[in-house]
Structure formats: structure tokens, C-alpha cells
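# Need a 3D model of the following:
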Amino acid sequence: MSPSQLNTESLISEWLEHPSGRAILIDVLARRGPDVRALYAIQTLPLSSVITLSRGTVTAEQLDLLVEAANQRISDTPPNPELAHLFPSAPPPSPTDWTEKVIPGRFSGKRFIVTGAGSGIGRATALRLAREDAAVVAVELNTLRMEALLENPAAHSITGVVADISREADIQRIIAAAGSRIDGLTVIAGVADDMTPLHEVDDDLWERIFRLNVTAPFRLTRKVLPIMLSRGAGSIVNLTSQAGLRGSVAGAAYTAAKHAVIGLTRSAAYSYSPRGVRVNAVAPMPTRAILDSNYGFPGGLGPSPAASLIPADLEAASVAAPIAYLLSDDAVAVTGTVLPADEGWGLG
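You can find the predicted model right below:
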């Protein structure tokens, strides 16, 4: 389609392929909410559908201005002053433009424990650490997922342990596999709830969510810390969630549990920072990787950003990247922080 033919009934995919339309469209919608990835999920719809989808936040008059701005920019005519703000200096990148930047040798000689390593963010983290020359003890509850992880060509330095970190005997096996040196621990395994509000949460649901998201990480960390303290060095990264920062993305049990993870993170950081052990947390937005590992709960993490075209592996890798940073010596001065890895989604 020629630039002059863009209109409100042009498909969003046509706007995203247009040399000026894409930049203008994303720029304007980003002013109304940071998750412009939603455009890639509705790209088969006409631009006019944004009016309904935004519940009136975006008006027909505003879309008409977008059309005028996109076509006027191509024509090189001086823009209407009302349209000046619609001319960004450069179009933002597509969500699929990001490439994982592996740093060979960054973790040479170091050993890490990664839980939840059979899928999603845990798998991406274990493979990222292995590609950067760490020895990784990968912990996964599901045998088939563990086998798939170990078949990956990058898993040459990964030792797999099929274990349930809520069981004391399994924790002992994990520690035995790691040996006398543990440089880092990242606790990613967990379970989501079914969006149940507080007055409907029964004791079994509450206890299961807390057992797997709080008590199990607490017990594993309790075993790892003495080993780190004996060397006066170590880094622990917990995976919390946007549910640990707000009350609107999960049920009462999971929200309370992820708030508790942040409390454990900050308390441990305060206690052990003077002794050389850093403790931080990463808070991703709801991702397909997390929803895929919710251990059977149908609701997952509840309302999530609109699905995007980002491949699941790439999505998980983008969260594994800040986890790897916090585990690395580059984060030597960082402890007690909760780092959102959510593309600004939590700002809305």
C-alpha cells in the first residue's frame, strides 16, 4: 500500500510496516501506556479497532490525526503544528529485534544452582549461565523437562537434579550435587494461583502456594547460605513477580506469597551484605513462560499484558539477562533491590 493510502481502516500490520506510520502509531500509543507490544497481537485488525479496545481512551479524532501525520510526513510538507508531537526522531524497534548477548567466560570457575530449570525463565537462566562458562546445578521437578534441557547443545556444563525443593530430602540431594562451592543461587521454581479472592481461598490452596513459593525457597536458601558465608562471597537472586509489587495481577495467595519473597530478599540482603553475600530479586510481568509453569492452575497469573509476537524462548531470555547480571560480579554494589523486568508494564 502506498503511503498516501493509509487510513483508519488500514490494518495495524500495514501501519507497522509503513515507514512513518509505524513510528507515529507506536509513539502515540506509548504515551497512553508502555505496553505497545499489544499492537503486534492485534495486527490483523483495522486501526479503527483501537477505539473499542482502548474503551474510548483513543478517539476517532485522534486516529484521524495519525492518518494525516503519517501521510504528511511522507509528502515532506511542513507538518500541521497540531501534529508536531507525532513525528518521533526514529521508529522504535520491533519486539523481535532484541538479541541475547552472551558474555563468554563471565562465570568461568563458578557454580550456580538454578531451580525451575526445565522450562521458561529457569531454563533460559540455566542455559545463559552455561553459555557463559558456569557450572550449573539445574533443578527441575519434571523428568521430561529435565531431559530436554540436558539435550540442549549448550548444556555441556549443566548437572541435572530432578527434585522437589519443598522436600527436605531433595534439598539435601541438591546441595550434595553442588558440592562445597556455591557461588550463586537463583530460585525460579514456583506455582501460580487461580485468581481466587481472599474470602474464597481455602486452607489447601493457601498452604500449597506458600509451601512452593515461600517455604521451599526459604529452606533451600537456608542450606546454601552457610556455604556462601564460609567463603565470604555469593549472590542469590529470587524470582518474585509484579504480584509482589501490586495487588491486581493474581489471587490473594500468590500475591501474598510474592510479597513475602520480597520481604525475605530484603531481610537477607540486610543481614548478609556485610558478610559478602548479595541478595536481590527480579520481578517480571506475566509471561507465557510463567503461565506455562503454573503446575496446573487454570488461571495462571490472571490478567496479563496482551500476547505478543515475541517467541517464548526470547521472552524468557529477556528476563534471564537481568538475573545473570545480578549473579555476576558486575552487580558487586547491588543488593536488596527488586528489579522489574517488565518493559515498563508495571508503571501502568
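# switch to C-alpha atoms for all contacts and neighbour counts from now on
OK.
# correct me, but Val187 touches Ile121?
No - at 10.5 Å, Val187 does not count as touching Ile121 under the criterion of Cα atoms under 8 Å.
# Report the buried residues of stretch 301-321.
For stretch 301-321, burial by neighbour count (16 or more other Cα atoms under 10 Å) applies to 301-302, 304, 306, 308-310, 314-321.
# Mind picking the two most distant members of those?
Largest separation among those by Cα to Cα: Gly302 and Ala321, giving 24.5 Å.
# ok, longest helix in the chain?
The residue-count maximum for a helix in the chain (DSSP state H) belongs to helix 252-272.
# could you point out which element follows that helix?
Following helix 252-272 in sequence order, the next helix or strand is strand 277-284 (DSSP states H and E).
# got the angle for that next one vs helix 252-272?
For strand 277-284 against helix 252-272, the angle by axes from the mean of the first three to the mean of the last three Cα atoms, to 10 degrees is 150 degrees.
# What helices and strands are in contact with strand 277-284?
Contacts defined by 3 or more Cα pairs under 8 Å, 6 or more residues apart in numbering; DSSP states H and E place strand 277-284 against strand 234-239, helix 252-272, helix 312-327, strand 338-341.
# this one as well, want them side by side:
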Amino acid sequence: MLITGASSGIGEAAARVFAQEGAIVVLTARRADRLAALVGELRDKGAEASCVVGDVSVADDMAKVVDFAVTEYGRLDSAFNNAGIGGDRSPLHLMSDDVYDTIMDINVRGVFNCMRHEIAAMLPHGGGSIVNNSSVGGLVSIPTAAPYIASKHAVVGLTRAAADEYAKQGIRVNAIAPGTTRSEITADWFGRNPGLEELVNSATPQGRTAHPDEIAAAAAWLLSDRCPFLTGTVLPVDGGYVNQ
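Have a look, this model is predicted:
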């Protein structure tokens, strides 16, 4: 099991959830210290875990990560392409090129880089399962976040295209679309914007933000053999937000 963006938030939660369910996990992110600490924690609990520092926007890094997984464990059966960023919020006509480029490089090129190397590793072994982390922003619009919305819609497109292309070769590709989820990023976001947390919660039928474990559990189900006839889907995990 390969998990990108594993040093914090949903990726960190996924590492714990997947390991608890018995998966061998290979973690990657840009922060070596956080990865090493998480691997140590998982090993102390009896899990088999390793890490490789990598940037999803760099194709060679993802090739290195996938090669490590295959070399170390013989094959790659599943991957959770979780790494992504939100970026600055601004009206579209004021958005800078740098913000757009950074969001697209990580959120779209990053998923593309991961999938092409993961799929290449899975094909010789008869298939596998991939889950990409999109967002409710991949299904609906959110003001002042045009590049982010575009990037997460693109993740949905990549997911559906790959699911169709590789279904007959035994590779399932799905996506999750989380609503607002508790993390270091959202804590900082709420802290800098008084009243924003209450506003976000009021817009969600369940009236709260998600815990990272809840998102990780949904990804674990999609990646598992409990849903072998499911591919090309985008699963909202959002407390009912997009159902309104």
C-alpha cells in the first residue's frame, strides 16, 4: 500500500488506519522527519512500514517511490494518492500565475505522476486498486478558489479516464471527495478567520467537519477487495454537503 502526502492530515490518518487493517504501508511526503516519526510509531505497534521522501509533482520522485515499494515488497497492489494543497483564496481575476501553477503541479500533475508509475507496476501482476483524493470541490463550485476547483475536477477526470482504460486489466481506480476535514491546515485557516468554522459547519447537514480517520476509512473500503465491482466512482465523504 502506497500513501502519498502521508506526513499529516488525511494521509497520516490513512497510514494508521491501513496499517491497523493489516496493510504493509509505504509512505511518502516531502517532510522526512514527520515520515520517520510515523514509521517508527507504526512499527512499534507491530505494523510493517517504510518511507521514502518524495514530491508528487516530480515524476522521477514518484518513479523512485514506486520502484522502492516493488523492490522492497515484490509488488504494488494498492495506492492512495492523497497529496494535495488548497492554495491561496482570491477572486479569479486577481489570481497570480504562481498560485495557479503550484496548485496544478501538485494536485493534477501529482496525481498523474503517481498513477502512471503505479499502473505500470500493477499491470504485470494482474491488477490493483487506486484511490485518488479529490474534494467536494471536484463536484461543486466554491467561490474565490478557481484553480483549486479546476484541479480537483481534473482529479475526477483522471480517475474516470484511468478506470475506463484499465478496467479489463484488473485495475480499479476510484476517488473520494472529502468535505472540510480537521487538520493542521484547517485549524490554521479557522484560527485566522473568526467565525469561519461555524459558517462551514452550518453549511453541512451533519453540522460538523470530518475527522481524518473518517476519510481514511472510506479510502480503505474503496481500496479493499470488499468492493471488487466498483470502479470509476467518486465517493463524497462530506456529511451530506453535495446532497443539498
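# So after superposing, what's the score?
Once superposed, chain against chain, the TM-score is 0.86 (TM-score structural alignment, normalised by the length of the second structure); 232 aligned residues with a Cα RMSD of 2.7 Å.
# if we can go back for a sec, could you check which of Val187 and Ile121 of the first structure is surrounded by more residues?
With neighbours defined as other Cα atoms under 10 Å, Val187 of the first structure and Ile121 compare such that Ile121 has more, 32 against 25.
# Look up the closest residue to the more buried one, ignoring the ones flanking it.
Leaving aside its chain neighbours, Ile121 of the first structure sits nearest to Ala316 (4.7 Å; criterion: Cα to Cα, 6 or more residues apart in numbering).
# now for the one you found: what does it line up with in the second structure?
Matched to the second structure by TM-score structural alignment, Ala316 of the first structure sits across from Pro212.
# so where do the helices sit in the second structure?
9-20, 32-44, 59-73, 97-104, 110-122, 146-166, 184-192, 196-202, 212-223.
# so which of those helices gets nearest Val26 of the second structure?
Between the helices of the second structure, helix 59-73 lies closest to Val26 of the second structure; by Cα to Cα that is 6.6 Å.
# Report the buried residues of that closest one.
The neighbour-count check on helix 59-73 of the second structure (16+ other Cα under 10 Å) flags 59, 61-63, 65-70 as buried.
# which residues of the first structure does stretch 78-90 of the second structure align to?
Taken onto the first structure by TM-score structural alignment, stretch 78-90 of the second structure occupies residues 184-196 there.
# so how far is the matching stretch from its chain's centroid?
Between the centre of stretch 184-196 of the first structure and the centre of its chain there are 12 Å (Cα atoms, centre = their mean, to the nearest Å).
# Can you give me the end-to-end span of that stretch?
Terminal residues of stretch 184-196 of the first structure lie 34 Å apart, using Cα to Cα, to the nearest Å.
# Return the residues in contact with the residue nearest in space to the middle of the second structure.
By Cα atoms, centre = their mean, the second structure has its centre lying nearest to Asn82, at 1.6 Å. Contacts for Asn82 of the second structure (Cα atoms under 8 Å, 6 or more residues apart in numbering) come out as 3-6, 10-11, 132-133.
# Please, where are all the strands along the stretch 1-150 of the first structure?
Ranges of strands within the stretch 1-150 of the first structure are 111-115, 135-140, based on DSSP state E, counting those that start in this stretch.
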